[in-house]
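Novice: what would the 3D arrangement of this be:
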Amino acid sequence: MTDKQQDLITEDTVEQESRDITATVGGILQAAREAKGLTIDDIAGRLHLRPSLVRDIEADKFDGISSATYARGYVRNYARIVGADVSEVMACLAQQVPSEAEPAMQSFSRKTTHQARDSRLMMVTWLIAIVLAALLVLWWVQKSTMSTGIDLSRPSAEEVAAAVELGATAAGEPVVDTAALADAPADMPADVMVEETAVPAAIEPTTDASSSNPPLSADKQPAEPSETATASTADAADASLKLSLSGDCWMKVTDATGKVLINGVKEAGRSITVNGTAPFNLVVGAPQVVTLQYNGENVSLADYPAGKVARFSLPLE
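Specialist: Take a look at the predicted model:
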């Protein structure tokens, strides 16, 4: 081998190495495109890309491509269209755009997505818990308000009616006289002070015909029995009873003839006036809510305990 041939081989090797060092993806593709006589618009049309993106590839600008995977796909198809060496182009691309950065980026993006989803789920869970707690507090407040407004010391209309139907005797309630109740000491237990009152009818004294009393003179003779009975009946028929209610109350009122004047539950705010033959028999379920007048005079029911059924007769003796 002559010195001249050896020099030529050396120049070719240096030129090849120089080309390998300076070769880039953009330069290889641009040279191949121009050798084919194609324009940038022709390549953009075949790759279905914007012409500006093709110019970026030939200028080795890959920042405008969303991922390295897309960049490799565009470059591979570009090389096939212009007839460039695909292996050489892809090797240059591997040096210019490292592929190992992509999995790390995808992993970070996937992790960020999961964290964002978990955060939204946690926020929704806390929101539901707060709403349920607020509803529970609201329900409790409403329940407490409703319970506070109910007077538990007063029996309901149903309880009063049931107690009256059963009767004080069946329930084991003792019967006392009104006078005895009024004279009861202040320290007497409440369960002994029963409100039922039984006022015995007045007993007319009888006069024996054989009595030793001297006969009355003509001017001192008593009135005829028929006239006395008629007058007493007339006076009794004039009796009136007025009841005013500050609350719902079950009551029953009958007169001396057995006629039922009032019977049933009466609403708060009502004022009821009845006339009949005295004495009146009264059964009052809630005496603490009743204001009573007999023939225009007030009758106090303060001695009857709340929550007890009051039974008494009017007029009181």
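Novice: could you use CA atoms for every contact and neighbour count after this?
Specialist: Will do.
Novice: show me where the stretch 1-150 of the chain has helices.
Specialist: Chain-ordered helices for the stretch 1-150 of the chain, with DSSP state H, counting those that start in this stretch as the definition, fall at 3-22, 25-36, 40-47, 51-58, 68-82, 86-96, 101-148.
Novice: tell me the angle of the first one relative to helix 86-96?
Specialist: Orientation note: helix 3-22 sits at an angle of 60 degrees relative to helix 86-96 (axes from the mean of the first three to the mean of the last three CA atoms, to 10 degrees).
Novice: what is helix 3-22 packed up against?
Specialist: Helices and strands touching helix 3-22, by 3 or more CA pairs under 8 Å, 6 or more residues apart in numbering; DSSP states H and E: there are none.
Novice: quick one on the thing from earlier: make TSV out of the helices of the stretch 1-150 of the chain and add distance to residue 178 and mean neighbour count.
Specialist: As requested, the helices of the stretch 1-150 of the chain are arranged in TSV below (distance: least, CA to CA, whole Å; neighbours: other CA atoms under 10 Å):
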stretch	distance to residue 178	mean neighbour count
helix 3-22	127	11
helix 25-36	121	18
helix 40-47	114	15
helix 51-58	112	18
helix 68-82	107	17
helix 86-96	115	16
helix 101-148	35	12
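Novice: mind putting those helices in TSV, distance to residue 164 included?
Specialist: As requested, the helices of the stretch 1-150 of the chain are arranged in TSV below (distance: least, CA to CA, whole Å):
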stretch	distance to residue 164
helix 3-22	116
helix 25-36	108
helix 40-47	101
helix 51-58	100
helix 68-82	94
helix 86-96	103
helix 101-148	27
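Novice: could you also give me the structure for this next sequence, so I can compare it with the first?
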Amino acid sequence: MSIGNSPEDDRPSDDRLDRPDRVADGPDHAADAIPADETRTGEQQAAERPSIGRVLQQARVAAGQTVDEVSSSTRVRIPIVHAIEQDDFTRCGGDVYARGHIRTLARAVGLDPAPLIAQYDEGHGGRPPAPTPAAPLFEAERIRSEPRRPNWTAAMVAAIVAVIGFVGFTAFSGDDGDDGSKAVAEGSTPASTKPAEKPKPTKPADPKPDPSDSAIAGVPRDKVTVKVDAADGRSWISAKDHSGRTLFDGVLEQGQDKTFQDKQKIDLVLGDAGAINLYVNGKPVENEFEPGTVERLTYTKGDPQAG
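Specialist: Modelled structure (predicted):
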């Protein structure tokens, strides 16, 4: 009988030899068993998707258009086009205007705007609630009927008729005087004859101001006055004074209008500029805004002209 382990105990068993190999091979086989696509999360897949600005820029280049050409065709200012192509939407003035600019630029370069709008909503918390109707506070700002002004047109017509009548009367009187002088000459030869004096031309009446000028004169010169008229359809508008205080934020139905005044400037945002007629400091502002376009305008006492 011997003390200690037998030689057979010192030999490694099959289990001991196989186990390290299985352990070593186990992690590799487990990693191979998981498909690589399943390890990617939805956030990673979204991160690999091209950004809105990148898609618009590539589509513009593929269409052979420059930023200036896109800006001219869409009426979106050049700095805003550059900012959107760099995925900077802060210059758009809010989510509503950002969506409108994205939609306009996508159509200009031949893209479907719906996927880009959906991608924008995913990154900016979805679509905002519909604009609330105008608060009763602004009902007091409805344009008041202007006081009746003198009818300068009728006054001008009356003055012209008076001048014509006076000239005609003077001409007939001069003819009668010539006949009398001829009668005297036939009866006796005067020592000296004086030619009949011609009537002195009367000073024309001072021209009356044009009706449009008189209407402009009724507008306060120390303030800027802007009238917004939804003549061709309903439109959402926003108006602010020089300090940034909101004067109006709501929808004008077709046929409605609003008038705003400030001592320095009025900032406007028109949701559908093609449906709006503008009057600044009493003068109509001619525009070529297309229906559905969003416009941001600023007017001062020296206008009408877009800021």
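Novice: list the TM-score for the superposed pair.
Specialist: Here the TM-score for the pair of chains, by TM-score structural alignment, normalised by the length of the second structure, is 0.27; 142 aligned residues with a CA RMSD of 6.2 Å.
Novice: hmm, back to that, looking at the helices of the stretch 1-150 of the first structure, which is closest to residue 241 of the first structure?
Specialist: The stretch from those with the least distance to residue 241 of the first structure (CA to CA) is helix 101-148; that distance is 34.8 Å.
Novice: counting by contacts, list what that closest one packs against.
Specialist: For helix 101-148 of the first structure, not one helix or strand is in contact under the criterion 3+ CA pairs under 8 Å, 6+ apart.
Novice: how far off helix 68-82 does that helix point, in degrees?
Specialist: Orientation check (the same axes, to 10 degrees): helix 101-148 of the first structure against helix 68-82 gives 140 degrees.
Novice: roughly how far apart are residue 47 of the second structure and residue 83 of the second structure?
Specialist: Look at residue 47 of the second structure and residue 83 of the second structure: by CA to CA, to the nearest Å, they are 20 Å apart.
Novice: same question for residue 60 of the second structure.
Specialist: For residue 60 of the second structure, the distance to residue 83 of the second structure (CA to CA) stands at 14 Å.
Novice: do the same with residue 27 of the second structure
Specialist: Note on residue 27 of the second structure: its distance to residue 83 of the second structure, by CA to CA, is 49 Å.
Novice: so where do the strands sit in the second structure?
Specialist: All strands of the second structure, identified by DSSP state E, fall at 224-229, 235-240, 246-252, 257-262, 265-270, 277-280, 283-285, 295-300.
Novice: would you tell me which of the helices of the stretch 1-150 of the first structure gets closest to residue 239 of the first structure?
Specialist: The closest approach between residue 239 of the first structure and any of those, judged by CA to CA, belongs to helix 101-148 at 41.6 Å.
Novice: residue 292 of the first structure sits in which helix or strand?
Specialist: Secondary structure assigned from DSSP states H and E places residue 292 of the first structure in strand 290-294.
Novice: can you get me the start-to-end distance on stretch 271-291 of the first structure?
Specialist: 9 Å.
Novice: repeat that for stretch 27-43 of the second structure.
Specialist: With CA to CA as the measure, what separates the two termini of stretch 27-43 of the second structure is 27 Å.
Novice: just give the nearest non-adjacent residue to residue 53 of the second structure, would you?
Specialist: Taking CA to CA, 6 or more residues apart in numbering, and ignoring the residues beside it in sequence, residue 53 of the second structure has residue 85 as its nearest neighbour in space, at 3.7 Å.
Novice: dump the residue contacts of that neighbour.
Specialist: With contacts defined as CA atoms under 8 Å, 6 or more residues apart in numbering, the neighbours of residue 85 of the second structure are 52, 53, 54, 56, 57.
Novice: which among those gets closest to residue 74 of the second structure?
Specialist: Each of these was scored against residue 74 of the second structure by CA to CA, and residue 56 proved nearest at 13.7 Å.
Novice: and the closest one, how many neighbours does it have?
Specialist: The tally of other residues near residue 56 of the second structure (other CA atoms under 10 Å) stands at 27.
Novice: ok, residue 60 and residue 83 of the second structure, which is more surrounded?
Specialist: When neighbours are counted by other CA under 10 Å, residue 60 comes out ahead of the other of residue 60 of the second structure and residue 83, with 22 against 15.
Novice: for residue 21 of the second structure, see how far away residue 300 of the second structure is.
Specialist: Taking CA to CA as the measure, residue 300 of the second structure and residue 21 of the second structure are separated by 85 Å.
Novice: and for residue 46 of the second structure?
Specialist: 40 Å.
Novice: for residue 27 of the first structure, which non-adjacent residue is spatially closest?
Specialist: Counting by CA to CA, 6+ apart, the nearest residue to residue 27 of the first structure once its immediate chain neighbours are dropped is residue 58, at 6.2 Å.
Novice: can you map out the helices along the stretch 101-250 of the second structure?
Specialist: 113-123, 152-187, 211-217.
Novice: mind putting the ones you listed in JSON lines, distance to residue 295 of the second structure and mean neighbour count included?
Specialist: Rendered in JSON lines, the data for the helices of the stretch 101-250 of the second structure read as follows (distance: least, CA to CA, whole Å; neighbours: other CA under 10 Å):
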{"stretch": "helix 113-123", "distance to residue 295 of the second structure": "19", "mean neighbour count": "15"}
{"stretch": "helix 152-187", "distance to residue 295 of the second structure": "37", "mean neighbour count": "12"}
{"stretch": "helix 211-217", "distance to residue 295 of the second structure": "25", "mean neighbour count": "14"}
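Novice: can you redo the ones you listed as a markdown table with distance to residue 10 of the second structure?
Specialist: Putting the helices of the stretch 101-250 of the second structure into a markdown table (distance: least, CA to CA, whole Å) gives the following:
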| stretch | distance to residue 10 of the second structure |
| --- | --- |
| helix 113-123 | 67 |
| helix 152-187 | 128 |
| helix 211-217 | 115 |
